[in-house]
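dropping a prediction and its sequence here:
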Amino acid sequence: MPSFRQKFSGFFRQFSAPSESRNDENASNRFIKKYLNGNEINKHVPVILHGRTPQEVPPHALGQIINYEVIASLTGPNGGLQSVNQTEKNLSVSDPEINFIDNIDGECDEYNEEKKRSLSNNINTDEKNNSEVKLNILRKLKSHLVAGVENWNNPTSNAYGASCSLYEVHPITHRHTGDPIADCFAIVTRANSAIMVLADGVNWGVKSRTAARSAVHGCVDYLNKTLYPNTKQSPKSTTDVLLTLLRSFHAAHNMILQEEGTLTTLTAVVVFPSVVDNQFIACCCNVGDSLGYVYSPKYGVRELTQGSHDIHRMRDMRDVMGALGPVDGHNPELSNLTLSITQIDLGDIVFITSDGVSDNLDPVVGHFTGLPNVEAYQRHKLSLLRTEDLIRNGVSGKGPAVDTPKELVTLLLDFVTRLTAAKRRILEDIEIYADVNGKPLAQGEVRQKRKDIIKKSFGVPGKLDHATVVAYKVTSEV
């Protein structure tokens, strides 16, 4: 029977060395060669404007929403935002950094009362005389939309999201290390607009998951009822949308405090039509290291959230950079809170990833072959080119190109799962957890063994984490 050291070496060779059967060299190096040859440096792409406040971002006029009816909606994993309390409480936030966000106290009660009046008026007067119908009316009046949506299990190929765990499975308990998945996402689309939100709970555990779910719930609820009011009045400019996004983060933070969650990142993107035919604008607000992107068949991949971090400095991937939730016992950490906008076209795909995906698209973390020493800004550009290459050419490098958000989400999660396979295999070895007789080792001994093995596995590609992607294809459905 091979020793653990021999097995470790075998895993390392199997998953880390280039192999024709696992990774076509021309495909894996194509994006690097393009960059090093200068083929991608001067590609002109729509500008991304960003700032700390709505007033710092130059305003752009918006077109009209065609229809307010929800076309697609999805949240997850495991119930997503539906799994937290659905009633907001009025909370105050004393952090001076978010005092400029208007207080939204009382808006929920007014919103719910309007929904009840609308529902009651839609019921035939004659039916109200029937006792059975009366009971149904009461049930309907007591029920309410969850974050502004009736059905949270209605995805389409053009509006999709999914999560998975990249952590190893314990060989004795058969559970994923790091469970439960602490990410949460939600997407809601209408005829020519969309809301996308992703949160990544900081660290592990139920409280982190609660923070992510609460943040997504509070954010989406506020966006739905503010951007799509009963008056059918669309926002006139991107400044209006950015202000609404900022206030939605206030609502998200309040919901975390209410549900006693810990800390989470949060990224939200709203897509609205421009006044120019067949053009749209993506408006984004983010705090932390969950990143937003736009894939354009014409321009490639660009990062919508790049203003939230310095692409000229190497980032410590253990630092989320900012978070909602009680960082100091009550207030959030908003040091990298950023608002941004960019023009997008029909057919573009907007997507958000947790760092379990974005970090594994980093060429250094992925140990992509043929890569020389690079500066931070080059590393950032190569990450975008790696992502674009995957979308255009697939994991094999032979295509076909991704055409829908569902295909994009599936592709990226499949890629990062394959990339991190070696690390999982190493950490799933029974010798870390049990003696030669199969008797489980003491927890302290297991912890030390894992620590030693993780140090030795730094040369193996990939980063273990929770991985989530949510994506939307820009459409103009009637």
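Looks like it arrived, so ask away.

from here on, contacts and neighbour counts on C-alpha atoms
Will do.

pretty sure Thr210 sits against Glu259.
Yes - Thr210 lies in contact with Glu259 (C-alpha atoms under 8 Å); the separation is 7.2 Å.

residues in contact with the residue nearest the centre of the chain?
Central residue of the chain (C-alpha atoms, centre = their mean): Leu198, 3.4 Å from the mean position. Applying C-alpha atoms under 8 Å, 6 or more residues apart in numbering, we find Leu198 in contact with 183-186, 216, 266-268, 290, 352-354, 470.

then this one, side by side with the first:
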Amino acid sequence: MTMTAGDIMSLSRSADATRLQAPVGGNNSSNILQLCIGRNKEISVLLNEISEVQHQDYSVELRKNNEIVTKMLDRLTTDYGDVDYILDISQVEPLLKLIMHYRKKLAKFTERRGLGIAMLQTRFLKKMDVASNAVSLKLAEIDRLLKQTALDRLKEKRKNVFQEMMKDILKEDNQVTQYPGRANSIVQREREKLKSAIDHSSIKSSEVRIRLSNDSSIIKGEEKKKMLGHLRLGEVIVRPLVGDVQHKLMSGAGNDESEHSCEDSACGQTISTYPIVRTPDPQNPDKMIEDNQGLPIADKFSVYVYENRVIPCVADGCGGRDPPREAATRASRMFTAFISRYQHQIRHVTDAADIVLQALHAAHESIMYEKNPDLETIGQTTITGGIVLEVDQESDENGEERERVRLSGTARGSAPFIFVCGTIGDCKAFRICGKTKKCTEITKGNRGSMNVRDPGGSIGSDIPDLRNLVIHTVLCDEGDLIVLLSDGVHDNLTPKSAGLHPSDVNIQALDDDWQNVASDEFISSYMEQKLMSIVDPTHDRPLDVNGCTRGLVEFSRDLTRELSELYGRPGRFDPKYDWRRYPGKVDHTTCLTFRVGLRGNTSRSERSMIERPKRSDSLSKLTIDADDPYRDLWDLKYGSGTHAVGWEEFVANLMPNASEAEQSQVKKIIDNSNTNVVTQYKFMEFMNGFGPQEKMIENVMLIAGAPWFHGYLSGDDSMRLLDGEPPGTYLIRFSGSRPGLFVLDYITKTNKGTPSSVRLTGRSHQSGGGFTAPSKNKTIHFPTIHDMVKAYSDHGILSSPYSSKFASAPWFWGDITSEECVRKLMGKPTGTFMIRFSANGHYAASFVMNTGAVSKGLIYKTPGGFRVENSRQEFPTMEDIVKGYQASGVFTQPLTHA
């Protein structure tokens, strides 16, 4: 990492005072300096002689300068004090300027006065030359020590940060149950082998650890510089991070096969397709012993989601059992935590690549943390991960505005994102273009062959295997999906998994075996097409992260089902089975999908009123358009420079005559999280959607009371609600978390009745307000949303609003998994219930029975309303179902989000 002088100074000033001893030995600069200081008295005598001449102004200034120089030189000859003291005397340039100024003054003085004392002048000038040389040498020596001290402290600081992150990672890992029986016996045998080898060799623990510390760096010196120097798009400038982390998703340290998702931003899941082998119990032949070959699960994923960045990672433990599981858990968590901690240093794409390399190193170190290679088996893992960054096409090196540049693969005027991805091993990454739905492999060629036994590289163990370490950079557009896969998924996307030989697709290979295919160019292209056929089989469905992850995971499960059953037959498994009849590869299977773009369904085009944070400001603050009249209104009501006010103050100044119902409705919109605080940014967003001030309350009540308005409903939930509704059904919701922008979702009357979305962008205050909606060749303006609804209804595009409001009911939890539902309801009182989306496209009601167990029933959508599983009764609305079961005592109280 490159350190500037400012970095060194700030690190040193913030550190505790430390004594630094002066170097001992024959230092020429010290000798010269001592000689100079020894003649300070002579300098004073000479100054006194000069002071006796008439022009006292020169003599006073010379005396003052001499005192300063003498004091500084005295301090330089003493032992070094604390760091702050060193900083006081390490300002090389000012001190040298002072000495040279003193020399010039002296020479000029003696020359102008014609003192006729050439000897005096010569002695003075020589002393000043000696002094300046001595100070230069001494301060250069101090500067070197200072830099070394700062670097040492930086290393110590990073070590402490690393240990803090490891504590968080180990907290969960220590609670995971180690697998008994076979696993422990394997570990024990490995320990015995290691102990035996160590007893009969000269390698000692300390030597092993020294070797580890020397060899564990991911990449060093010139090799690293060369790698970063040839990086594609390395000098591209990126926008700074905006806001704090919004979501953290990660698979559990144990055997977590549940789906983890957040809105339409990211979704990940890991499952095992290994068989369960049943064998007779030697103690009781009538009893069967089940051995799940897939436990513990050694695949892990982790992802951090920010407003304009994503930090993903997938790690695939090499082999089974606890050491690889632990390695993958530690590596995936450390990788994302490390980049999250140090991402503020990223200015260019090259900086990001450097941080990714450091994160891979930290991931390796996390596996080795507190491990003794002499006494225990240390797991290995492959790993793929990186960071998605927003490209800054409007600023040059100094942050000044410049003409937009054109990057390869993007349209002029666009401001794309870039994914900087590091990979070691055979996990793969794919990009799905949101506009063309074309799939492209990012990590093309990282395995290098079809030999599934050789991942090509790994971290962990004593020395990391870096044969296929690569940093990839790929430009992305908003709305693209990035898919990270372990080999348990992508090996099932290959032509071999489809039962094809190389000759079947006109590829020549020795013995017609895929392992002998030299290039994987064809295989990569095949996987791209296969992936898209799974994710979007009909080529007409909108891409979403949940559907992508579910589709790929379920495909792997279904493909390997027969093979898994074959493996599970005790004593009857033939290792030379017909892989055409039993396709696929059983393995731990992980898919992590995330969407590229600004969070909260906010597109770049809607960002015009939000300026990029100034580089001198806090990166978490957004600046407001200074010319917007609502800015003036805020300043008038709450004072210039005020960034946030309490709810009561907001009401008293802006709408003092509003009723409680009106206040409540406004609060639901502008403070949906019930923080009792209104920020200037939220106010600006709110007024752009519901202003001007004199019509604000009227507009709020008019829109909030409309049957088609559903408030803060996510895009994914909206699509699920509308799925199956007749063409022309529609609803309007907020765009993400922004109370001034709206989205119209509706069922089209073409394209097989698929849901579609139209973003309603607020017009600028200069154009008179209102809203705009895109058309084929133009943008249509509407004074109000009601006018827009009427116009689309008149043209037959919209027919009936989706008026059911249960999506905003406290008992509706939207798109959460069955496992999450059970976890939330366990331990709650009898009759506690929730309703959610079901994975099969219906709804599910879950409640706590009087035994404490959680029961579930499906709810089907019918032409006349809804019907509960195993019941013929039809309910007009979901609310009627809840009321009916509350009346019967099955439901007693909802599990709310609070």
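Nice, I can see it. These numbers were taken from a predicted model, which means no experiment stands behind them.

picking that back up, out of the contacts of Leu198 of structure 1, which are buried?
For those, a burial check counting by 16 or more other C-alpha atoms under 10 Å picks out 183-186, 216, 266-268, 290, 352-354, 470.

now the strands for the stretch 451-600 of structure 2?
Secondary structure of the stretch 451-600 of structure 2 by DSSP state E, counting those that start in this stretch: the strands cover 459-460, 470-476, 481-485, 588-595.

now those strands in JSON lines, with distance to His364 of structure 2?
Below are the strands of the stretch 451-600 of structure 2 laid out as JSON lines (distance: least, C-alpha to C-alpha, whole Å):
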{"stretch": "strand 459-460", "distance to His364 of structure 2": "6"}
{"stretch": "strand 470-476", "distance to His364 of structure 2": "16"}
{"stretch": "strand 481-485", "distance to His364 of structure 2": "20"}
{"stretch": "strand 588-595", "distance to His364 of structure 2": "20"}
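
between the ones you listed, which one is nearest to Glu222 of structure 2?
Ranking the strands of the stretch 451-600 of structure 2 by distance to Glu222 of structure 2, with C-alpha to C-alpha as the measure, places strand 470-476 first at 15.9 Å.

to what extent does the closest one diverge from structure 1 after superposition?
With mean C-alpha distance after the TM-score superposition for structure 1, strand 470-476 of structure 2 departs from structure 1 by a mean of 0.5 Å once superposed.

against structure 1, where does that strand fall?
The aligned range for strand 470-476 of structure 2 in structure 1 is 338-344, by TM-score structural alignment.

which other residues reach the matching stretch?
Among residues not part of stretch 338-344 of structure 1, those counted as contacts by C-alpha under 8 Å, 6+ apart are 46-54, 57, 238, 242, 279-287, 294, 296, 304-305, 307-308.

looking at those, which are in strands?
Counting by DSSP state E, the part of the contacts of stretch 338-344 of structure 1 found in strands is 48-51, 279-287, 294, 296.

now for those residues: which two are most distant?
Largest separation among these by C-alpha to C-alpha: Gln279 and Val287, giving 26.8 Å.

so how far is stretch 170-184 of structure 1 off the chain centroid?
Mean C-alpha position of stretch 170-184 of structure 1 versus that of the full chain (C-alpha atoms, centre = their mean, to the nearest Å) differs by 20 Å.

got a list of contacts for it?
75-77, 80-81, 163-165, 167-169, 198-202, 204-206, 208-210, 212-213, 216, 354, 428-430, 433, 466-468.

how about that stretch: buried residues?
Residues 170-171, 177-178, 180-184 are the ones in stretch 170-184 of structure 1 that count as buried (16+ other C-alpha under 10 Å).

end-to-end on that stretch?
Length of stretch 170-184 of structure 1, first residue to last, C-alpha to C-alpha, to the nearest Å: 24 Å.

assign Phe338 of structure 2 to helix, strand or coil.
helix (DSSP: H, G, I helix; E, B strand; the rest coil).

tell me, how many residues neighbour the counterpart of it in structure 1?
Structural alignment (TM-score structural alignment) places Phe338 of structure 2 against Tyr222 in structure 1. By the criterion of other C-alpha atoms under 10 Å, Tyr222 of structure 1 has 24 neighbours.

Tyr222 of structure 1 touches Ser248, doesn't it?
Yes - here Tyr222 of structure 1 reaches Ser248: they are 5.4 Å apart, a contact under C-alpha under 8 Å.

and Ile881 of structure 2, how far from Val822 of structure 2?
Separation of Ile881 of structure 2 from Val822 of structure 2 (C-alpha to C-alpha): 21 Å.

what of Arg541 of structure 2?
Using C-alpha to C-alpha, one gets 30 Å for the distance from Arg541 of structure 2 to Val822 of structure 2.

quick one, which of those two is more surrounded?
The neighbour comparison of Arg541 of structure 2 against Val822 (other C-alpha under 10 Å) goes to Val822, with 17 against 13.

figure out the helix or strand that that one lives in.
Val822 of structure 2 is part of helix 818-825, with elements assigned from DSSP states H and E.

sorry, back to before: buried residues in the match of strand 470-476 of structure 2, which are they?
Under 16+ other C-alpha under 10 Å, the buried positions of stretch 338-344 of structure 1 are 338-344.

out of those, who's nearest Asn67 of structure 1?
Proximity of those to Asn67 of structure 1 (C-alpha to C-alpha) peaks at Ile344, which lies at 19.8 Å.
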